[in-house]
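J.: give me a 3D structure for the following:
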Amino acid sequence: MVVLCGGQLLTKALTFGRLPMSILVGVMGYLFGMILGFLGNFWSWEIPLSVSLRRGAEAERVLLMQTLSDLPQLWITTGPARLVWPLESSEVFSVHSFAANLIENNFGGDVAFPFKLVWSPVVPSKICCFMWMVYHGNISTLDNLKRRGMILPNWCILCKCHEESISHIFYLCPFAVSIWESFKKGFDLHGPYPPSTRDFLIAWRGLWCDQRFSECIKLLPHAVLWFIWLERNNRIFRDVDSSPQEIGNKIVRMIGRWLRVCSRISDGLFHEWVTTGTKHLI
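T.: Below is the predicted model:
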């Protein structure tokens, strides 16, 4: 059933932004009525012809009468109601139009979300989800937990010198810096690392020029951030710690396994990647 008003959908024809809630409820009851139950094989539809107003609410009464007098002819057409997607000319939902609208509204069209780096088909989905949360600043670092009202001492478990935040634990902490520097030496990565995951991922392609290991280097942000986070949790919850060199070895081998599973890297290049990646982990 589709309710039309003046040749268009009723929801588009009416504007109740200026009306008090009591009038809004009354008008909606007046227009749409109540479904009482079955009468034979059909719903019994009743539209009440009275609206209750507060005593002395003359202004509301005048506004209500003016609103009702401004309504064009109201009629109900038969046929099923349907959902309409306004972003497509076909009025059918599409992921493309939805994603384009999100990018336009959330990022103003200036900087597109680096979805190809965050949502890699090679990386396990839980790590891609983790990267997405890091990108938006939604992981449970101590500074985020304190902002949610938890009373906690805020210090970085990795360096034990500074407060824990996303930018510190992944980019500025001496523990994280030593891991990044080892890969910087091994794979000729250029430039400083922006202490923001958003800026870092956007600038990532400009930080490396070694084309031999391009498929491997694309996955470094996922692996490095993931293993730093695992190390942080192991120290807090299990009282187990690893050195930056041990973390670096795990990162190199994990990236190689991701690519070998998807047949993105040959055995020879895999061994060369492991040798080159671990050479500077001292």
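
J.: switch to C-alpha atoms for all contacts and neighbour counts from now on
T.: OK.

J.: how close does the closest residue to T278 other than its chain neighbours get to G256?
T.: Once flanking residues are discounted, T278 sits nearest to N249: 6.1 Å by Cα to Cα, 6 or more residues apart in numbering. Remark: distance between N249 and G256 (Cα to Cα, to the nearest Å) = 11 Å.

J.: neighbour-wise, which of these two wins?
T.: Between N249 and G256, counted using other Cα atoms under 10 Å, the more crowded position is G256 (23 against 16).

J.: isn't the more buried one up against C216?
T.: Yes - the pair formed by G256 and C216 meets the contact definition of Cα atoms under 8 Å, at 7.2 Å.

J.: for whatever helix or strand L145 lives in, what is the distance to the chain centroid?
T.: Here L145 is covered by helix 142-147, with elements defined by DSSP states H and E. Offset of helix 142-147 from its chain centre (Cα atoms, centre = their mean, to the nearest Å): 19 Å.

J.: second input sequence below; structure requested for side-by-side comparison:
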Amino acid sequence: MEERKEWPIKLMWSSPILPKAGVFTWLALKKCILTGERLHRLGFLGPFRCIMCKKAEESLDHLLLQCEEAQTVWSFLLGKLGWMVPLPNIVLDLFSSWNIPSCRSVFSSLWLVAPSLVVWEIWNERNIRIFQEKEDSVESFLLRVERAIAESVLAAARNHNLAKHPYTSEDKNIQANWLLVNYQPVNGYLRVNPPLEKEEVKWEPPTKEWIKINFDGASRGNLGTSGVGVVARNDKGVILFKGAR
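T.: Below you'll find the model as predicted:
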């Protein structure tokens, strides 16, 4: 009889976790994502070789854990966490055995957000390679994973109450090892802000007797609701035309 695995709810639905990464992890652990193996079972014609390593057929466990590139990402993460344990061959086993700190500190959410963001970023890279025919270097891929994790940790640590959950030696190690994890204690709370590069931007008039047209646009998602605005001024800054749609 197959042993029933403990369902890692905290690694999918805890508040610090990026919602889309948590939902994807839930679908992945239920084996509902459209890997090559699942497409084959649904009757689609292959080949369904792994786009990451190009050596094996693409199954859920291969893509997110067994593949050479996935192993590189997981080994990188475990090294950054200082938690060197053998990796299992099944994604559910990895999530079920994941180390979740019992006590809360400033950056303890790192352990909660990291696994779901790793599988989410592996899936994103897989799709970029298939549909956009682009491929990041290993270094760039690892940097993207690290940045995604660090930004989620920063978001969870904003307005952290140091009286309830003090800054610990573990937090100090995390801060030293991870990108963007900077903080500033203010009146007993933790104010966390990524470093910002400020640049003054102002409108410059065109050459005398010329007209300058400025425009900008935005879209809610790819092929979503869009808008555009335009304004025309002369060399004295007088608005000659403006419009939006």
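
J.: and the TM-score between them?
T.: Put the two chains on top of each other and the TM-score (TM-score structural alignment, normalised by the length of structure 2) is 0.60; 167 aligned residues with a Cα RMSD of 3.1 Å.

J.: could I get the full set of strands for the stretch 51-200 of structure 1?
T.: Counting by DSSP state E, counting those that start in this stretch, one finds strands in the stretch 51-200 of structure 1 at the ranges 74-77.

J.: buried residues in the helix holding L145 of structure 1?
T.: L142, D143, N144 (16 or more other Cα atoms under 10 Å).

J.: that one vs structure 2, average offset?
T.: Helix 142-147 of structure 1 differs from its equivalent in structure 2 by a mean of 0.3 Å after superposition (mean Cα distance after the TM-score superposition for structure 1).

J.: which non-adjacent residue is nearest the residue nearest to the spatial centre of structure 2?
T.: In structure 2, the centroid-proximal residue (Cα atoms, centre = their mean) is A148; its distance is 3.6 Å. Spatial nearest neighbour of A148 of structure 2, chain neighbours left out: L117 (7.1 Å); criterion: Cα to Cα, 6+ apart.

J.: what range in structure 1 matches the host helix or strand of the one you found?
T.: In this assignment (DSSP H and E), L117 of structure 2 forms part of helix 109-127. On structure 1, the counterpart of helix 109-127 of structure 2 by TM-score structural alignment is residues 215-233.

J.: return the set of buried residues in the matching stretch.
T.: For stretch 215-233 of structure 1, using 16+ other Cα under 10 Å, the buried residues are 216-229, 231-232.

J.: run the chain-centre distance for that stretch.
T.: Mean C-alpha position of stretch 215-233 of structure 1 versus that of the full chain (Cα atoms, centre = their mean) differs by 20 Å.

J.: ok, stretch 27-35 of structure 2 next?
T.: The gap between where stretch 27-35 of structure 2 is centred and where its chain is centred comes out at 18 Å by Cα atoms, centre = their mean.

J.: structure 1: matching residues for that stretch?
T.: Mapped onto structure 1 using TM-score structural alignment, stretch 27-35 of structure 2 spans residues 133-141.

J.: what sits up against that stretch?
T.: With contact meaning Cα atoms under 8 Å, 6 or more residues apart in numbering, stretch 133-141 of structure 1 is reached by F130, N144, E164, S165, I166, T197, R198.

J.: kindly recompute the last result at 10 Å.
T.: With contacts defined as Cα atoms under 10 Å, 6 or more residues apart in numbering, stretch 133-141 of structure 1 is touched by 113-114, 118, 127-132, 144-146, 148, 154, 156, 163-167, 169-170, 196-201, 225-226, 229, 232.

J.: over to stretch 232-241 of structure 1?
T.: With Cα under 10 Å, 6+ apart, stretch 232-241 of structure 1 has contacts from T141, C156, I157, L158, I169, W226, F227, I228, L230, E231, S242, I247.

J.: residue contacts, the alignment partner in structure 1 of V91 of structure 2?
T.: Alignment note (TM-score structural alignment): V91 of structure 2 maps to T197 of structure 1. By Cα under 10 Å, 6+ apart, the contact set of T197 of structure 1 is 131-132, 134-137, 166-167, 170-171, 203-204, 221, 225.

J.: again, 7 Å this time
T.: V134, Y135 (Cα atoms under 7 Å, 6 or more residues apart in numbering).

J.: tell me how far it lies from W132 of structure 1.
T.: 10 Å.
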